[in-house]
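*Asks:* Sequence isn't available, so here's the structure alone:
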């Protein structure tokens, strides 16, 4: 009898793991992930309780003491240790403290490319308790002035290569009383002062903590610009509390002190700044910094610097897979790739070609209050949902009417949740644990992202603007974006801004801008249905020059459809659904079509032959 019982117990113990693996194949991963989330939460709470207040800059100072001689950033032929970065940022901070146009705590805008000077300047401003606006170095003219003004900065620090762009908006900056510093040793432009010479002369003495004693967890830390559903870019306010949580991003993906991370995404973006820079400050990893992404140099750089962790957006992976195959494609030390926006087919091709690399796909947004991590590695999914995650960050998928561009509501005025397997709008409840801070000095746009009376009267949710689907195995998949924003080349494009620029070209009366899918490409390419001003003809060369002057490459419409009249709804909203469906196929579109030809530097007629060339990949977009 005893032998029987022992046999039964042992048999049960052997059957349980088999049963769990068969019917709940991801349960162990779920438990490990929940344990990781719990550890991150406890570490965060512990840091929140420290006095005086503990911020990201304090974590950097800890690393510079613990690992002073460890390489912090490698750029081209230069290597800067944690100690070097600390000393250099002290010189920048001391130079600013002695400058009459700056006071500790002032908001400062950085208009610089990917270079160590940006990192050192940000660290200096963090030590001084100053919020920093990270300006996209591709923007110009009206967009540049708007982005600078909306964060209420008192000082602009620009890279030397951006002098011309600064001079274009200098009269407006001067009128606002803004101090403009250029990171050069001399500058002969009235209204712009040199700054690199002041930095070289400044002492590298550490700054007293009292300089930033005014900073709290609710204080702005950085402003990162994001395109919303309408209008010019908005400054998403990332406060000190949110920046502190960003420390955990790399460590939660298994990155450690011994890793070397390749950062070739722009530092003015969430991916480059929060993941690449802030994440490395937490782990103490070495950053290999590049000015910009280069598919041809990517793997050679990884081999040269013994890179173990890379970042990506969907387009990066596609570009890498499009390069000519080489015998040493799998000869590297990269073990983890962290990012978002990779298609399932590209994901499989990437692994097949470049080897056993753990792809850590995730979902998040700069200003959002919810995120997902595909810790199980399911190809095509952006993450996996579980009870613990939903308890911390309450979210749901609700039915969305894409024609009316609004959530579907029932007879009681509440939103309707979608069942598993169906596509719905992702919304996340705004709580103390999952707050939504909003946009700098833009209450209207902040309110637009809030959704009330979702599951019950009086509740408040953040509207992500993203359509998602959760399958029966609890994996979540990105489906599409809603509203007037589409994504191209890894950037969000606000259609209203593009429309406004087009109507200033001289021959365009109205412009209805939208995104169209192009086979083989991530996101949607920009297209505009336009009407011409009275008695005007479409001047392809003139419109091209105008677009290139005022819009960054990713925002320039690749296709233009010339109509007699822009179609509108009964509420005078521009109709886009039909236009999106028809796309840029000359066989389906009866209106004249133009395509942006960078070789000829004009908008040229889109013929059936050109259309086929685009689909085959012979003509690059």
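*Replies:* Noted; the coordinates are in hand. On a predicted model such as this, the values are computed, not experimentally measured, just so you know.
*Asks:* From here on, just use CA atoms for contacts and neighbour counts.
*Replies:* Will do.
*Asks:* show me where the stretch 251-400 of the chain has strands.
*Replies:* 260-263, 286-289, 309-313, 336-340, 358-363, 372-373, 383-384, 395-398, 400-401 (DSSP state E, counting those that start in this stretch).
*Asks:* out of those strands, which comes closest to residue 59?
*Replies:* Set against residue 59 and scored by Cα to Cα, the strands of the stretch 251-400 of the chain come closest in strand 286-289, at 15.0 Å.
*Asks:* which residues are contacting that closest one?
*Replies:* Outside strand 286-289, the residues that touch it by Cα atoms under 8 Å, 6 or more residues apart in numbering are 70-76, 114-116, 259-264, 276-277, 280, 305, 307.
*Asks:* what's the neighbour count on the residue nearest to residue 244 when sequence neighbours are not counted?
*Replies:* The shortest distance from residue 244 to any non-neighbouring residue, by Cα to Cα, 6 or more residues apart in numbering, is to residue 56 (5.7 Å). Look at residue 56: counted by other Cα atoms under 10 Å, it has 23 neighbours.
*Asks:* Quickly note the distance from residue 56 to residue 86.
*Replies:* Distance from residue 56 to residue 86, counting by Cα to Cα, to the nearest Å: 13 Å.
*Asks:* sorry, back to before: just the buried ones from the contacts of strand 286-289?
*Replies:* Among the contacts of strand 286-289, those classed as buried by 16 or more other Cα atoms under 10 Å are 70-74, 114-116, 259-264, 276-277, 280, 305, 307.
*Asks:* Distance check, residue 580 against residue 520.
*Replies:* Counting by Cα to Cα, the separation of residue 580 from residue 520 is 17 Å.
*Asks:* Comparing those two, which residue is more hemmed in?
*Replies:* Between residue 580 and residue 520, residue 580 has the larger neighbour count (other Cα under 10 Å), namely 16 against 12.
*Asks:* and here's the other structure:
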């Protein structure tokens, strides 16, 4: 008979009994009873969006530094009190006063499923006010994961008022950091756009989905922890220290996520990356992390799969005006705030940080200033990298997203040639190709499309406020009613004399929606001449231009100006549109919104001054061509904010800036004119990615001593027309890595050229796909006529030969407006001539050389002004340059004038070296330095005043060209008399 060892029998039996007892307790109660009691707290505020917890309420309020802890949306507020070594307990024992904002669950809170990001950001801001009111002290705010993002945003929203410092834990800022599998950023943003627009606008995420998504981030670890728990189920003492944390992660700690909040996160954080660029929208207010001016401490998890280090360290660049510090911890995302390392490293460091910022202790050794060098990204799977881009949403779905990414990897690599730019451009080009003369398309109709597609989408920004598509379209419709009430009808030509303001944008759109034609008059223009030339009998103006408009004697309609309009003109011909009640206006039967057809007139631009003033008609087709062409060439999308520096009355403003933004679905940022002091501030606050300009507009910005633009600006592109070469170089150098995208858009025909690469400064580029085919026709610039071949057809220009730019007209000539020439290059063809002379280089790029009216016609032949200007502009000492003709002694001289940068000097040898690139016959006869070159209202350098002065006076800064040695030398009185005799001396 075999004897049994009691220990060998009882040991397994006791383990079995203990396992059964503990397992039954887990099944009945959801976990083991640890005997731990949560830290005491009072709910001191109950509001629709949150409850404010004050922990350890026995502490006298206001005696200790207050710290507000903010949880992420998908995690319970109890995350800060999971164990006895939780955040609130440690901070209290360290002499701080902990408070927690509790958003609750959208499943149980009234209106919870409709909550968006702004609700939570404003709630944090309100909680700060609550604490400050009670404690009379500035508040230190701290947030975990998305809660940290809320602290950044709330602080920017309130301009850091009553906030002592910010602390975040694994909170990503740069959504573009560490894309998975080499996927381009825009490829990921397209997916985020789709999810925001078509999935999360009708779907929320349950707490079970949140928990599952988090566990799928590391399924192996999840399974292993469950196996370890079961294997140790008999050993209660071993399980108890980690039981609270296990229960929190397994079930109790997860909160549902409302669909609007997810959609908002995707649109603003992922698609727009607006935590980095600026322009984040909270309610109708635009904010930027550049507004943060208080100390920031960011805890970085070295093995964090959600808040990737590179994305978290984005705060250094996003908040250039703040002191930014970091603390690195060898922990994952959850381990930053819960667990052993959190208890022994994170929260003691938080306490030490607050004591330091309160001047109650030294700077902690763990904490150091964050540098701009992001360093190496943390190791991890493709899924972890994907998580860094989508932050909190990926906290819910990253596990699934990783599998999808793996499945899609092969397909993506096989189609990498189909770039996001192409995917975005193709529908636009297809739409351009579909436009026929009878197609209904206009400025007003495209704005209406945006309103139907995304009523809550952001249309434009002004004075730090956001105007949605719905609000803008409502305002347009109201103005239409006002215009109808005063007798404006379709096809009527109505003058618009307004500064670049929302009211101007709305006025132009309202006239378009009504089917009328806006005649755009630059403020400060010669109104009597413009009125006589255009034949208008009605002007829409703003309060700033009311006096000059009223002085014309024609009907004046006043719009805009805000609350303090100051209308002090009492004339019978002046009508205040703001006083008309839209609801009281009877809509006539003839009114049809947006009736404009492609072939019909949309706008009339008024350009030039005095006897050079001219009207430039723009059809709806021509406007659409520039709008979609700009959107395509600049790759404009919803992530872009286009800063409209170019005035609306200029073709760059209306056709390129506003047109491109509307066609691209981008936001429009309107500034109050050209203000260098506000430029940098608005660039960051609005998150401007594209700046539009005309001619020398950027010169005033760059010359401002107050310009303090760092390398972390959000600008990627400057788009416009006419930027001088020297200013081009200076702009791209100052705003690296932004590029200049120079456009040429003729009013005649359908020509749109774009220098998309931005490599050749001064070049106009190539035709934008979808626009008219162009050719250069051989042209005698002196005689002013085409050069024909023996067969009578016009000769096409060779490479680098100067010719007149021609655009191919539609077969039926429907868009030509009667301007088409037939039988130009071939029998039966139709071409529309422009007013400008170009050359085409060996690469196929087009260079503007002159307008056919401004060619200097010398005895030796035509001298083209633009090549001269470009070469002089490229001299570092030169600020502005112009070229023109002067009559001296019965002959015409080619003269160039330059102004210099402050303190610069120009030598004759420098001029000689620069001009030597031109053939001798193309060089100016004289070059001289002048004190000033006048600028037009659109910042175009004008040579008119200088040309009127005639021959430049001899002197040390006037140089004459000597053909025998190809050099420029000082023009003395003797040399002037010899080289350029007047009729009296010759």
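*Replies:* Nice, I can see it. The structure displayed is predicted, hence computed values, not measured ones.
*Asks:* Got a TM-score for the pair?
*Replies:* Superposed pair, TM-score by TM-score structural alignment, normalised by the length of the first structure: 0.65. Supporting alignment: 481 aligned residues with a Cα RMSD of 4.5 Å.
*Asks:* related to what we said a few turns ago, turn the strands of the stretch 251-400 of the first structure into TSV, including distance to residue 348 of the first structure.
*Replies:* What follows is the strands of the stretch 251-400 of the first structure, written out as TSV (distance: least, Cα to Cα, whole Å):
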stretch	distance to residue 348 of the first structure
strand 260-263	22
strand 286-289	26
strand 309-313	15
strand 336-340	13
strand 358-363	10
strand 372-373	18
strand 383-384	17
strand 395-398	28
strand 400-401	31
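*Asks:* Quick one, which of these gets closest to residue 235 of the first structure.
*Replies:* Using Cα to Cα, the strands of the stretch 251-400 of the first structure put strand 358-363 closest to residue 235 of the first structure, at 20.0 Å.
*Asks:* if we can go back for a sec, the residue nearest to residue 244 of the first structure matches what in the second structure?
*Replies:* Using TM-score structural alignment, the equivalent of residue 56 of the first structure in the second structure is residue 443.
*Asks:* and the gap between the residue nearest the centre of the first structure and residue 466 of the first structure?
*Replies:* For the first structure, residue 270 is the residue whose C-alpha lies nearest the centre (Cα atoms, centre = their mean; 4.1 Å). Shown here: residue 270 of the first structure relative to residue 466 of the first structure, a distance of 17 Å by Cα to Cα.
*Asks:* among the strands of the stretch 251-400 of the first structure, which is the most enclosed?
*Replies:* When the strands of the stretch 251-400 of the first structure are scored by mean count of other Cα atoms under 10 Å, the highest mean neighbour count falls to strand 260-263 (a mean of 27).
*Asks:* and the next helix or strand after that one, how far from the second structure on average?
*Replies:* Moving toward the C-terminus from strand 260-263 of the first structure, the next helix or strand (DSSP states H and E) is helix 270. Following the fit onto the second structure, the mean deviation recorded for helix 270 of the first structure is 1.1 Å by mean Cα distance after the TM-score superposition for the first structure.
*Asks:* so where does the equivalent of residue 507 of the second structure over in the first structure fall, helix or strand?
*Replies:* When the first structure is aligned by TM-score structural alignment, residue 507 of the second structure is paired with residue 121. Taking DSSP H and E as the criterion, residue 121 of the first structure maps to helix 116-127.
*Asks:* Mean deviation, that helix versus the second structure?
*Replies:* On superposition with the second structure, the mean distance recorded for helix 116-127 of the first structure (mean Cα distance after the TM-score superposition for the first structure) is 1.7 Å.
*Asks:* which strands and helices sit next to that helix?
*Replies:* helix 56-66, helix 82-97 (3 or more Cα pairs under 8 Å, 6 or more residues apart in numbering; DSSP states H and E).
*Asks:* I'd like these written out as CSV, with distance to residue 230 of the first structure added.
*Replies:* Below are those laid out as CSV (distance: least, Cα to Cα, whole Å):
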stretch, distance to residue 230 of the first structure
helix 56-66, 33
helix 82-97, 36
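*Asks:* and among the ones you listed, the most buried is which?
*Replies:* Most buried of those by mean neighbour count (mean count of other Cα under 10 Å) is helix 82-97; its value is a mean of 23.
*Asks:* And the contacts of the helix or strand just after that helix?
*Replies:* Downstream of helix 82-97 of the first structure, the first helix or strand assigned by DSSP H and E is strand 108-111. Contacts to strand 108-111 of the first structure, defined as Cα under 8 Å, 6+ apart, come from residues 118, 130-137, 148, 153-159, 162.
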